[in-house]
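Enquirer: okay, here's the prediction I keep looking at, along with the sequence it came from:
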Amino acid sequence: MALVHRKFVMSAILSRFARAYSTPVQEKDIRKSVFISQSKDIFTNLALEDWLYKNLDFTNHHVLMLWQNDPCVVIGRHQNPWLEANVPALGALTDQGVALARRNSGGGTVFHDQGNLNMTFFTSRNHYNRRYNLEVITRAIFREYGLKLEITPRDDLTLRNCKVSGTAAKLGRPSAYHHCTLLVNTNKVHLSEALQKSDVGIETNATKSTKSKILNLCEENPKIKVPALYKVVGWEYLRTHALSVKDGGMELANQQKGFQMVNPTEKWFPGIEEIRDNLQGWQWRFGKTPKFTISRSFTVPEHLISQDVPDDLKVTMVVEGGKISDVNLYVPPGLVANGFSGNVNVITSLIGHKFSEEALDNLEWSLGALGSDKDKFVTDCVKQVMQSV
């Protein structure tokens, strides 16, 4: 089966661009496949998604990729990981930790674990239709379980006014994809802890996620399980006409290319390891973060007050490309042992360090010897700014 699949993949690559701008394809000439990833690794699955998008010809062959992940937070292409996720806590939330990934598509942040079913619908750009895809999902759930999901104007799926799926997409030429994740029995405690953040004091143009009430499908019907949904959603996709939401029944489904288990390895998909390495690298996950500024004010404890009405201590950091590009301290007069006060722009050793693991290692040294409680208070304030996002 692996050899047959590899031949199919290479053939699709060779013909992709030759057919991309040819005469429009008729619906009757389009065939469908359901690919099921054998990996549970978020970086591998995102790499597979990107590889298919870049290499396959979807002109007359539409593909639904079904996949699951071990616990992870997935942010959109233009988002700030420190603003969207509880970055310092992710490593300890589960036994294996929670990975943080940035995907190629836009949209908001989601939490995945093996209680989610992820779906990516690949078509040519001309045939991209996210409403069609959502209709396939809602029909599948209703046909098998009798639950009627609603499609919102924002193209989210809801049940009892709670969100059960979001949506994101990547539109290019000649291909496009739309993907979403269906909440089946995800761990809502881990989800809440992984995404629990505050944006107080942060200025940025990065896309911000919108918080919503969520619901697992199993809360409404305990019989719904992710393994069964592979078949339920897959068959609904195959039996639905390619360009219109018309049910062709099993007669149409049997004319399609069917289900294929795919192994996202270098042997099957040449070049996928390089894509995965880039997606897992710090530069993509954190270095691609849009510029942001974080400011915090701290009330000076009474036992450190040297004036009748002291000012607050203020810390402002600018982060570009995931690294600290500027730091400014406003230190009230008389607070630190070495006597500096006012706007102090001398913490140069922090500049250029990654935010925040490298910078934290150098923080105490850059603020001088911690000879007094006042010095320690200043150091703590700067550290809190870096650990609060």
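Expert: Happy to help now that I have it. All values derive from a computational prediction rather than experimental measurement. Residues are numbered from 1 along each chain as shown.

Enquirer: only C-alpha atoms from now on, for both contacts and neighbour counts.
Expert: Will do.

Enquirer: excluding covalently adjacent residues, which one is nearest to Asn133?
Expert: Counting by Cα to Cα, 6 or more residues apart in numbering, Phe121 is the residue found nearest to Asn133 once chain neighbours are left out, at 7.1 Å.

Enquirer: my read: that neighbour touches Tyr132, true?
Expert: No. Counting by Cα atoms under 8 Å, Tyr132 is not a contact partner of Phe121; they are 10.0 Å apart.

Enquirer: check it against this one:
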Amino acid sequence: MAFRLVTARIPHPARFARGRRWSSGARILKSEVPDIIFHFAVEDYLMNFAKITSPLLYLWRPQPVVTIGRHQNPWKECVLEQLQSDQVALVRRRSGGGAVFQDPGCSVFTFIFPSAAFDIDRNLETVLGGLRRLGVAAEKKGRNDLVYQGKKISGSAFKHAPDRQVSLHHGTILIDTDLTALQRYLTPDKRKLQAKGISSVGARVMNLREAFPSLTHQDLCDALTEEFRDREGASGPVEEISEQSELAQAKAFQDLMAELGDKSWRFGKTPEFSHQFETRIDGVGVFDVHLKVVHGVIEDATIFSDALFPDVISAAMTSLCGVEYGRDGIGAALKGLGPQFTEEGPKKTLEAMTDWMISNVGD
């Protein structure tokens, strides 16, 4: 491709407040830092400390790492002993979704938009358009996957900051990742495999290099950059972010790095469960519920899930604490969350989870 990448230093977040009009304010960032915690900190910093008034695209890739969704159980999702033996990091995202292995052969895109303009399909169309520029006729399938010739090449996860009216969508694109690592490090839920009629994780994914041997991470970045420019009007240079960037030197950024790398965040708490039940709900996700009940009252509620709307899961766990154990108490607590989640995706997740939990709790 003839596109030439131009780099520049990202300004201090205060300067985002003086951003240009939408037609010229869309921005593209890129980084070659290998540490995925750095990239998650960039995402959090932009969402929480920058004034996002226009679309933003961030392109990056990590060193070998397994990332899990905000509410997933690492002991259930991963082969921790193998991760430790191979010195592969385990990192928990703030977004939802399932466990994923990533390495330099796995390119990542991050969209950050003002929530009023956030549209998952719009983002995925940008990715599909970029792939078409490379001759890859991919298509959307299922919840938010992209496939090529029937095999998955991309998955996505999301998070929102309602108080700041900013939303994020990040996803992977498999170019030349180690697909055998999926089987070494992850322990996929058997119900997912049975529901999709497959025998292993590796059987349903593919690297684009299998069909496009010369494709590189830089090729993909160039194509996504061009597509994003055309769709969102990004006219400025691609801004390179490194550990020496002004953004990365900010105390708030360093605090985010420390928090995301802390063991208590990565592994969470494990209460003494007194009632555990789990299921997979088609089109919604896997739910693994643990309730600690003391004197007929739920003292602690932990819900592990790969559902794409983590705010629903967080609200459910909070609402269940202090509630009388039983269908009436649990039903009232979860149904009371209805006014908070009126959009189709979160609403469907809450309703499906509520109906299932009520049906699995005996009075």
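Expert: Cool, the structure landed. Because the structure is predicted, anything quoted here is derived from the model rather than measured.

Enquirer: TM-score for this pair?
Expert: Once superposed, the chains reach a TM-score of 0.65 (TM-score structural alignment, normalised by the length of structure 2), with 262 aligned residues with a Cα RMSD of 3.1 Å.

Enquirer: the residue nearest to Asn133 of structure 1 pairs with which position in structure 2?
Expert: In structure 2, Phe121 of structure 1 lines up with Phe111, judged by TM-score structural alignment.

Enquirer: how many neighbours does that match have?
Expert: 21 (other Cα atoms under 10 Å).

Enquirer: just the helices in the stretch 251-363 of structure 2 please.
Expert: 251-261, 263-267, 310-320, 327-335, 344-359 (DSSP state H, counting those that start in this stretch).

Enquirer: read off where the shortest one ends up in structure 1.
Expert: Residues 282-286 of structure 1 are matched to helix 263-267 of structure 2 when aligned by TM-score structural alignment.

Enquirer: buried ones in that stretch?
Expert: Trp284, Arg285, Phe286 (16 or more other Cα atoms under 10 Å).

Enquirer: could you dump those residues to CSV with distance to Leu157 of structure 1?
Expert: Formatted as CSV, those follow (distance: Cα to Cα, whole Å):
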residue, distance to Leu157 of structure 1
Trp284, 29
Arg285, 27
Phe286, 30
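
Enquirer: ok, those vs Lys323 of structure 1, which is closest?
Expert: Lowest distance from Lys323 of structure 1 to the buried residues of stretch 282-286 of structure 1 (Cα to Cα) belongs to Phe286, with 8.8 Å.

Enquirer: what separation do you get for the closest one and Arg154 of structure 1?
Expert: As judged by Cα to Cα, to the nearest Å, Phe286 of structure 1 and Arg154 of structure 1 stand 28 Å apart.

Enquirer: try Val63 of structure 1
Expert: Distance from Val63 of structure 1 to Arg154 of structure 1, by Cα to Cα: 23 Å.

Enquirer: quick one, which of these two is more surrounded?
Expert: Each of Val63 of structure 1 and Arg154 has its neighbours counted (other Cα under 10 Å); Val63 has more, 22 against 8.

Enquirer: quick one, helices of the stretch 1-150 of structure 2?
Expert: Under DSSP H, counting those that start in this stretch, the stretch 1-150 of structure 2 gives helices at 22-25, 36-49, 74-77, 80-85, 120-133.

Enquirer: rebuild the ones you listed as a markdown table, extending it with distance to Gln244 of structure 2 and mean neighbour count.
Expert: Output for those, formatted as a markdown table (distance: least, Cα to Cα, whole Å; neighbours: other Cα atoms under 10 Å):
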| stretch | distance to Gln244 of structure 2 | mean neighbour count |
| --- | --- | --- |
| helix 22-25 | 24 | 15 |
| helix 36-49 | 12 | 20 |
| helix 74-77 | 32 | 16 |
| helix 80-85 | 29 | 13 |
| helix 120-133 | 29 | 18 |
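
Enquirer: out of those, which is closest to Ser167 of structure 2?
Expert: When the helices of the stretch 1-150 of structure 2 are compared (using Cα to Cα), the closest one is helix 36-49, at 7.7 Å.

Enquirer: which residues touch Arg20 of structure 2?
Expert: Counting by Cα atoms under 8 Å, 6 or more residues apart in numbering, Arg20 of structure 2 touches no other residue.

Enquirer: leaving out chain neighbours, which residue sits closest to the residue positioned nearest the centre of structure 1?
Expert: The C-alpha lying nearest the average C-alpha coordinate of structure 1 belongs to Val74 (Cα atoms, centre = their mean; 2.1 Å). Nearest non-adjacent residue to Val74 of structure 1, counting by Cα to Cα, 6+ apart: Ala101, 4.8 Å away.

Enquirer: do the same with Lys141 of structure 2
Expert: Leaving out its chain neighbours, the residue that sits closest to Lys141 of structure 2 by Cα to Cα, 6+ apart is Val147, at 6.6 Å.
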